[in-house]
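Engineer: what shape does this take:
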Amino acid sequence: MTTSAPGEPSVLRYGWTTGACATAAATAAYTALLTGEFPDPVEVLLPKGRRPFFALATESLEAGAATAGVIKDAGDDPDVTHGALVLATVREGGPGDGVVFRAGEGVGTITLPGLPLPPGEPAINPVPRRMMTEALTRVANAGGRPGTPDVIVEISIPHGEEMARHTWNPRLGILGGLSVLGTTGVVVPYSCSAWIDSIRRGVDVARALGHRHVAGAVGSTSERVVAELYGLPDTALLDMGDFAGAVLKYLRRHPVPRLTIGGGFAKLSKLAAGHLDLHSKRSQVDLALLAELAEQEGKPELAGPITGANTALHALELASEAGLALGDLVAGRALLTAERVIAEGKPETPIAVDIVAIDRAGTIVGRAGPLP
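Structural biologist: Predicted coordinates for the structure are as follows:
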C-alpha cells in the first residue's frame, strides 16, 4: 500500500498494526488446529473492509496447539515494532469460555487503572481482540462449528520487553512487553496516531489514580524541570512531545483540575502563535510575533533585531540583554492559546493552566499562569 500528499514526489508505504498481524497469525493457527493445514498467505478482514494477505514467517502444529507467526511491516513509518515477529498460539479452551486472550513472551500486562482494560489483563487492546474474535469465529463457522469458539489465544512478540522500553508502556503501567494495538489495522506513515493514543491513555491513567495535577512536556529536559518544580510522579507526566493540541483537546473532554505545559522557549513560542502541532515540519517560529511582543512592552528598538534574529533563542538573548522578560511574555501568550482551546470544549470541571518555558540548559526563562 502507498500514500502521498498532493504535489509530493515521494510515495510512502502504509504498514500493518500489531493487531492486524496478531489477527493474521491467530487465524492461520486456528485454521491449522482445525484442519491440520496452515493457510499461507492468510487473508484478514480489517475494520474498514480491507482484505490484505499476510505471509507466514513460522508455523508449528502439535497435539492440542498450533502456532503461526507474521513479521510486522510498518511500511515507511518509524515504528519501533517494524520487523518484529508476532506469534499467535491457539489452543482449545473451556466450554462456554469464548475467546480468552493471554500475554506470551514480549506482550505486556496491565497493572494500573484507567486503560481500556482492567489491571491483570494482557495488553491486547479491545479492537485487536474484536478482530481476532471475529476472525476465529469465521474460521470456526466455516469448519462447521457454529458460534464463537472456545479457545485460548496467546500472543507473543519475541524481544518485545526490550522494545517496550522505547515506548510509553512502562509509564502507563504496562509491564513485561509491548501492547497489541490498532484501530483500523493500517499504519499510516508519520500519522503519529500511536503517540497521540499514548497521550490519551496517560490522561486516563492519571485520572484513574486520582491525580489532580498533570503536566505535558515537549521533551525530556522540560519534563524533568516541571516534575522537580511541582514534585509530580511519573504517572502524572504526559509524553506530549509536539502534540500540545492532543493534550488540550483530550483534557477538555476528560478534565483534571490543573495542567502544566512545559517546553523549550522556541517550541512554546509556536504555541504562543496559536500552533497546536509544534513539530518543525508543521509550524515555524514567528519572529515577527516576538518583535510585536517587545513593542507592546515598550521596547520598539528591539523589533528590528528580534525580527532579524537567527533563532528564537537568539531573540530571547537579545531581549534579555535589553532587560525584557520575553520568556514571560511568550509563556503568557502560550497560556492564552491553551486556555482558548480548553474553553472551546466547555469542560464541566475548570482546568487551571500554567506554562513553564526553559532554555537549552534547562533553566526556566518564562512562566505564566497561577501557581499551585
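Engineer: CA only for contacts and neighbour counts going forward, please
Structural biologist: Fine.
Engineer: just give the nearest non-adjacent residue to Arg102, would you?
Structural biologist: Excluding its sequence neighbours, the residue lying closest to Arg102 (Cα to Cα, 6 or more residues apart in numbering) is Glu154, at 4.6 Å.
Engineer: now whichever strand or helix holds that neighbour, how far from the chain's geometric center?
Structural biologist: Using DSSP states H and E, Glu154 falls within strand 151-156. The chain centre lies 25 Å from the centre of strand 151-156; the measure is Cα atoms, centre = their mean, to the nearest Å.
Engineer: so which elements touch that strand?
Structural biologist: On a contact count with 3 or more Cα pairs under 8 Å, 6 or more residues apart in numbering; DSSP states H and E, strand 151-156 meets strand 85-92, strand 99-103.
Engineer: which element follows it toward the C-terminus?
Structural biologist: The helix or strand immediately downstream of strand 151-156 is helix 160-164, counting by DSSP H and E.
Engineer: may I see the buried residues of that next one?
Structural biologist: By 16 or more other Cα atoms under 10 Å, the buried positions in helix 160-164 come out as Gly160, Glu161, Met163, Ala164.
Engineer: surely the last one meets Gly173?
Structural biologist: No - distance between Ala164 and Gly173: 11.5 Å, which falls outside the contact criterion (Cα atoms under 8 Å).
Engineer: identify the residue spatially nearest to Gly308, adjacent ones excluded.
Structural biologist: That would be Leu287: by Cα to Cα, 6+ apart, it lies 7.8 Å from Gly308.
Engineer: same question but for Val226, I mixed them up
Structural biologist: Gly262 (6.5 Å).
Engineer: following up with a second sequence; could you model it the same way so I can compare the two?
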Amino acid sequence: MWPESTESPAPLRSGLTTGTCATACCVAAAQVLFTQKQDDTVSVTLPKGKVVDLPIIEYSIILNGIRTATIKDAGDDPDATHGATLFVELRLTSEKGVRFHAAQGVGVVTRTGLLLDVGEPAINPVPRKMMTEHLEGFAKTYDYYGGFEVSVGVINGEQIALKTMNPRLGILGGLSILGTTGIVRPFSCAAYIASIHQGIDVARANGITHIAATTGNSSEDAIKKHYELDDIALIEMGDFVGAVLKHVKKVGQTDSPKLMKLSICGGFGKISKLSQGNMDLNSRASSIDLNALAKLAGLLGANDELQDEMTNANTSVEALSFAQQQNIELADAVCQQALNFARQYIPNHIELEVWAIDRKGSFVGKALDKVLSKPKGNDL
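Structural biologist: Okay, the predicted model is just below:
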C-alpha cells in the first residue's frame, strides 16, 4: 500500500520508467559480457541526454548469456509497477541486430491498433531504441560485429498487469515496457494516459465505432449494461477526461477507421467538474464548485433558500439531493454543460453524450448531442 502522505508540503520525487530499468539491465549485462565487471550501479543515457544511475540487484549466469535485474522506482507517482523487479536476459548472437523477446511477466500484443504488431513482445519503441543504442555503443567500443538477443521480464508481472489496462488492450501475459522520456513525472500518470490513448486506438482498429469513457467501476458497469458494450469499447479514463477529449479530437479528424459515437460517464461530482471546464477531475487538480451548482439550480427555478442549502452542502451529492427534492433537473443541466465543454474538442460528425451516476451506480442525469455534421467522404 502507498504510505500516508504528510500534511506538510514537500517536493515530489520523479521516478524512472520500465524502459529505463530494462536499459540499465542491458547495460549491466553487456558490461559483464564484454569486461566481466559487475558494478552495483550503472549509468543510462535518457532520450534527451540526461544521465541517470540505477542499482543492479542481480547478476546471474544463464545458458549462453547473463541475467541482470533492478527495482523499478516510480518516485511519488502512483504507478502499478512501483517496486517491481525488472530483469533482462542478454545473449550474444552471430546475426547482427538486436532482437527482443518477452520473458516472464512481460506481455505479448494480440490485437491491432497498438504501436507494435500482433505477436510482438510489449516493449514499446522508445525503450527498444534506448536498449539498442546502448548495446550498439558496447559493440562499437569493443569491436563486436555480432548481434544481441534481449529478453525482458518482470517478476510477478502477470499479476501486476491485472491492475492495468493491458488485458483490455489485448496485451496478454504480463506488463508493457513503456516510456518516452525515460522519466516518470510525479502524478503525471503518463503510463495511464498512454493506456487511454492505446485503448481508443485499439477500439478503432478493431472496428468499434462507439466507445464509452468512464471515471470508475460503477460508471463503467452502468454504461456497459445500458448499451451492452463489449469490453474493448470501454475506456477507463479515471480522472483524465482531457486525455480522452484530446485524443478523440486527434483521431476523429483522420479518415479511417471512423469513430462515430463517444459516451462519457462518471459520478455526478466528477461530471460537475467537467461542466466547469476542468480536464483533470482529480481533487488535487480541481474542486467541486457548490456555488456554481447553486447558481445553475437558480437558473432552473430554485429559490434563494434552496440555493443557500446547496452552497452550504457537504458534498455535490448532497447538493444534488436538495435540488431533486424540489424537482430541479440539476443533473441533466450539469451534463449539458459538460457536453457543451467537451464538444469544443470532439469533431462534429461524432455523436457525443454525457451521463452522470449516483453513488449506487444509477443514472441521475444525461445530455445527448446528435451528429452535428456528416463526416467527409463516403463513409456513411
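Engineer: got a TM-score for the two of them?
Structural biologist: Here the superposed chains carry a TM-score of 0.92, computed using TM-score structural alignment, normalised by the length of structure 1; 357 aligned residues with a Cα RMSD of 1.7 Å.
Engineer: assign a three-state SS to the residue nearest to Val226 of structure 1, would you?
Structural biologist: What DSSP: H, G, I helix; E, B strand; the rest coil gives for Gly262 of structure 1 is strand.
Engineer: ok now stretch 276-295 of structure 1, how far from the chain's centre?
Structural biologist: Its chain's C-alpha centre and that of stretch 276-295 of structure 1 lie 25 Å apart, by Cα atoms, centre = their mean.
Engineer: that stretch maps to which residues in structure 2?
Structural biologist: Stretch 276-295 of structure 1 corresponds to residues 279-298 of structure 2 when matched by TM-score structural alignment.
Engineer: rewinding a little: now check structure 2 for the residue matching the residue nearest to Arg102 of structure 1.
Structural biologist: Aligned counterpart of Glu154 of structure 1 in structure 2: Ser151 (TM-score structural alignment).
Engineer: pretty sure its match contacts Val106?
Structural biologist: No - using Cα under 8 Å as the test, Ser151 of structure 2 is too far from Val106 to be in contact (9.3 Å).
Engineer: which of the two has more neighbours?
Structural biologist: In this view Ser151 of structure 2 and Val106 are compared by other Cα atoms under 10 Å, and Val106 has more residues nearby, 27 against 21.
Engineer: tell me the contacts of the residue nearest to that one when sequence neighbours are not counted?
Structural biologist: Sequence neighbours aside, Gly174 is the residue nearest to Val106 of structure 2 in space, at 4.2 Å (criterion: Cα to Cα, 6+ apart). Applying Cα atoms under 8 Å, 6 or more residues apart in numbering, we find Gly174 of structure 2 in contact with Gln104, Gly105, Val106, Gly107, Val108, Val154, Gly157, Glu158, Gln159, Ile160, Ala161, Asn166.
Engineer: one more time with 7 Å
Structural biologist: Listed by Cα atoms under 7 Å, 6 or more residues apart in numbering, the contact set of Gly174 of structure 2 reads Gly105, Val106, Gly107, Gly157, Glu158, Ala161.
Engineer: that one maps to what in structure 1?
Structural biologist: In structure 1, Gly174 of structure 2 lines up with Gly177, judged by TM-score structural alignment.
Engineer: that match and Lys281 of structure 1, how far apart?
Structural biologist: Using Cα to Cα, to the nearest Å, we find Gly177 of structure 1 at a distance of 32 Å from Lys281 of structure 1.
Engineer: cool, Ala273 of structure 1 as well?
Structural biologist: Distance of Ala273 of structure 1 to Lys281 of structure 1, computed by Cα to Cα: 16 Å.
Engineer: circling back: could I get the contacts of Gly174 of structure 2 as JSON lines with distance to Gly119 of structure 2?
Structural biologist: Shown next, in JSON lines, are the contacts of Gly174 of structure 2 (distance: Cα to Cα, whole Å):
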{"residue": "Gly105", "distance to Gly119 of structure 2": "15"}
{"residue": "Val106", "distance to Gly119 of structure 2": "13"}
{"residue": "Gly107", "distance to Gly119 of structure 2": "10"}
{"residue": "Gly157", "distance to Gly119 of structure 2": "18"}
{"residue": "Glu158", "distance to Gly119 of structure 2": "17"}
{"residue": "Ala161", "distance to Gly119 of structure 2": "18"}
